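Chemist: Sequence and predicted structure below; questions after.
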Amino acid sequence: MSSRYGSDPLAGDWRRPRAAEVATVPAELGLVVEDRETGWTGAVLRVEPIGGRQVVVLEDRHGRVRSFPLGPGFLIDGRPVVLTRANAATAAAGPVRSASGSRAVVGAKARVAAASRLFVEGTHDAELVEKVWGHDLRVEGVVVEVLHGVDDLAAALADFGPTRTARAGVLVDHLVPGSKESRIVAAASARFPDDTVLVVGHPYVDVWQAVRPQRVGLTAWPTISRDVEWKAGIAAALGLPHTTTEDLGLAWKQILGRVRTYADLEPAFSGRVEELIDFMTVPPPVRP
């Protein structure tokens, strides 16, 4: 008896995308991928046999390690790929792009931390920078350090002691002319030569706004009343729990989970991060 609907759409390996829709990518050491099913993102450590099948071992930015079956079910820059065991033949495959849009340096180990440091204002800022630019930062050996408020900037810079070969890049929230933040930044950075410290900022009240609102189902980020804590107001607008610190942390995880590449961020944020990375990684000019 024939079926009017053809073959069962759930028959076979439903997790495997059609070959015409995906690229096959060798699981080279250092390649950053995301498991499509769980959202786990990490760099490839190795491919090894476990329980009679090949698995790829990924390490996330916290140093945690998980294994996933080698094959379909992965994303690179939000696009589905099929991971295969790397070999000499596949090493000649075309370039892979990282989430920042740069060419991924596959097979390269992270460098020992360089002298320069990228300071960001808050844990959420650090997590967003790491998710999109983590590959670039690992390749360059730049470490992200968290400032728990711009008031800590002067002490952090004094403790670090930036030089022309050990530069400090600083990303500040809500850095607009005439603000308290702008006055603190000016005073803190004035103590150091321009070629040792670069402070840039974005105009957003919080780094949550650096994510394009369309990624979380909004046409624009809502205006929150001044008598309501901003993050709590945003979480409420998204229909998420918002009464405790833990609620707000989970709300941020939901937002961060929607970010795939730099294209999901506002240019006023992503452009400033790129500017800082260039400042810290381009060798200083030779003085006459």
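Modeler: Everything's here; your move. Treat the numbers as computed from the prediction; the structure is a model and nothing was measured.
Chemist: Could you use CA atoms for every contact and neighbour count after this?
Modeler: Noted.
Chemist: quick one: contacts for the most centrally placed residue in the chain?
Modeler: For the chain, the residue lying nearest the average C-alpha position, counting by C-alpha atoms, centre = their mean, turns out to be Lys131 (1.6 Å). When contacts are counted by C-alpha atoms under 8 Å, 6 or more residues apart in numbering, Lys131 is found next to Ala99.
Chemist: Next one: it from Glu48, what distance?
Modeler: Counting by C-alpha to C-alpha, to the nearest Å, the gap from Lys131 to Glu48 is 26 Å.
Chemist: from what I can see, His124 looks like it's in a helix, true?
Modeler: Yes: in this structure, His124 lies within a helix as judged by DSSP: H, G, I helix; E, B strand; the rest coil.
Chemist: The structure to be compared is supplied as follows:
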Amino acid sequence: MRSYSPDLTPPWKRPGRQAVPEVPAEPDLVVEEVATGYCGAVIGCEAGTVTLEDRFGKRRVFPLAPRGFLLEGSVVTLVRPARSPAAPARTASGSVAVPGTRARVARAGRIYVEGRHDAELVERVWGDDLRIEGVVVEYLEGVDDLPAVVAEFAPGPDARLGVLVDHLVPGSKESRIAASVTGPDVLVVGHPYIDVWAAVKPSSLGIGAWPAVPRGQDWKTGVCRALGWPERTGAAWQHILSRVHSYRDLEPALLGRVEELIDFVTAPPGDGNG
């Protein structure tokens, strides 16, 4: 009669056994747990355990025991994967965040936008960047006041003025006013939308597109009416603004112009567009 050893430990778990490779338990790695024969793909790995999912979608959790798994028929020790370096935090504008940085003392230069909604949208997305750069954003209450504002501001190389104008298209009233004030220390740029509301992507609001509003009708009121919103434009704007979380919620035609203004106002003297 054959004599059997009382040691029922599998050979690969016995003392003095040959060393086996350590394999990171990366997602989708298919292994077999030696004690149960359970075969599945790695879907998670926490401290000391690994979760496997079999081809039927059933999941089980196993300890990361030495020599505890088979990989393509060979014994391995699963280990927790090394953590990848965390991606740098980003501001809402997409810039790399600088934790703990204090706001810079306000520059002499300024950025002006047409109205309060424009200012709130710029603050929503670029506020962190503007505070680090020390750039103050103010609003005009209408582009008609722009020549007087520029004259009073008296821009110079150390105090540049950037202006964002709604509906800046060739032949418009806005384009004529912009041309009258543009100079080496004044940069006027604009987006093509009749109102800054439309610079928010419709998809961010869950609508297919911004509605067409008949000429002669107040655009914001017409938008509320067409979308079935209460005709309270202030409340509508707060709803729109609440759906803006980062630059991804804005149209490129606005993004590029604001970035251009920030670069212009913060450039060292002699590096402007003039």
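Modeler: In hand now; what should we look at? Quantities reported herein were computed from a predicted structural model and do not represent experimental measurements.
Chemist: tm score of chain vs chain?
Modeler: Overall, the chain-to-chain superposition scores 0.66 on the TM-score scale (TM-score structural alignment, normalised by the length of the second structure); 189 aligned residues with a C-alpha RMSD of 1.8 Å.
Chemist: re the thing from before, which residue in the second structure aligns with the residue nearest to the centre of the first structure?
Modeler: Alignment of Lys131 of the first structure against the second structure is given by TM-score structural alignment, with Arg124 as its counterpart.
Chemist: hmm, back to that, distance check, the residue nearest to the centre of the first structure against Leu248 of the first structure.
Modeler: For Lys131 of the first structure, the distance to Leu248 of the first structure (C-alpha to C-alpha) stands at 19 Å.
Chemist: Same question for Val25 of the first structure.
Modeler: Taking C-alpha to C-alpha as the measure, Val25 of the first structure and Leu248 of the first structure are separated by 36 Å.
Chemist: Are we agreed that Ala155 of the first structure is in a strand?
Modeler: No: the secondary structure assignment for Ala155 of the first structure gives helix rather than a strand, going by three-state DSSP.
Chemist: For the residue mapped onto it from the second structure, give me its contacts.
Modeler: Residue mapping for Ala155 of the first structure onto the second structure gives Ala148, with TM-score structural alignment as the criterion. Contact analysis of Ala148 of the second structure by C-alpha under 8 Å, 6+ apart lists nothing.
Chemist: And for Ser270 of the first structure?
Modeler: For Ser270 of the first structure, the residues meeting the contact criterion (C-alpha under 8 Å, 6+ apart) are Tyr262.
Chemist: What lines up with it in the second structure?
Modeler: Ser270 of the first structure is assigned Leu255 in the second structure as its aligned equivalent, the criterion being TM-score structural alignment.
Chemist: name the element that match belongs to?
Modeler: Element membership of Leu255 of the second structure, judged by DSSP states H and E, is helix 252-266.
Chemist: Now do the helices in the stretch 51-200 of the second structure.
Modeler: In the stretch 51-200 of the second structure, helices defined by DSSP state H, counting those that start in this stretch lie at 116-133, 146-153, 173-181, listed in chain order.
Chemist: most tightly surrounded among those helices?
Modeler: Looking across the helices of the stretch 51-200 of the second structure with neighbours counted as mean count of other C-alpha atoms under 10 Å, the highest average goes to helix 116-133: a mean of 19.
Chemist: Tell me, how many residues neighbour the alignment partner in the second structure of Arg117 of the first structure?
Modeler: Across the two structures, Arg117 of the first structure finds its equivalent in Arg110 of the second structure, going by TM-score structural alignment. Other residues near Arg110 of the second structure number 23, with proximity taken as other C-alpha atoms under 10 Å.
Chemist: How about Leu75 of the first structure: what's its closest non-neighbour residue?
Modeler: What sits nearest to Leu75 of the first structure in space, not counting adjacent residues and going by C-alpha to C-alpha, 6 or more residues apart in numbering, is Glu34, at 5.0 Å.
Chemist: Mind giving me the packing neighbours of the host helix or strand of the one you found?
Modeler: When secondary structure is defined using DSSP H and E, the element that contains Glu34 of the first structure is strand 32-35. Using 3 or more C-alpha pairs under 8 Å, 6 or more residues apart in numbering; DSSP states H and E as the contact criterion, the elements in contact with strand 32-35 of the first structure are strand 41-50, strand 74-76.
Chemist: Distance to Leu240 of the first structure and mean neighbour count for the ones you listed - can I get that in JSON lines?
Modeler: Putting those into JSON lines (distance: least, C-alpha to C-alpha, whole Å; neighbours: other C-alpha atoms under 10 Å) gives the following:
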{"stretch": "strand 41-50", "distance to Leu240 of the first structure": "24", "mean neighbour count": "19"}
{"stretch": "strand 74-76", "distance to Leu240 of the first structure": "26", "mean neighbour count": "23"}
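Chemist: And the strands in the second structure, which stretches?
Modeler: 22-24, 30-33, 39-46, 49-53, 59-63, 69-71, 74-79, 110-113, 136-139, 161-165, 186-190 (DSSP state E).
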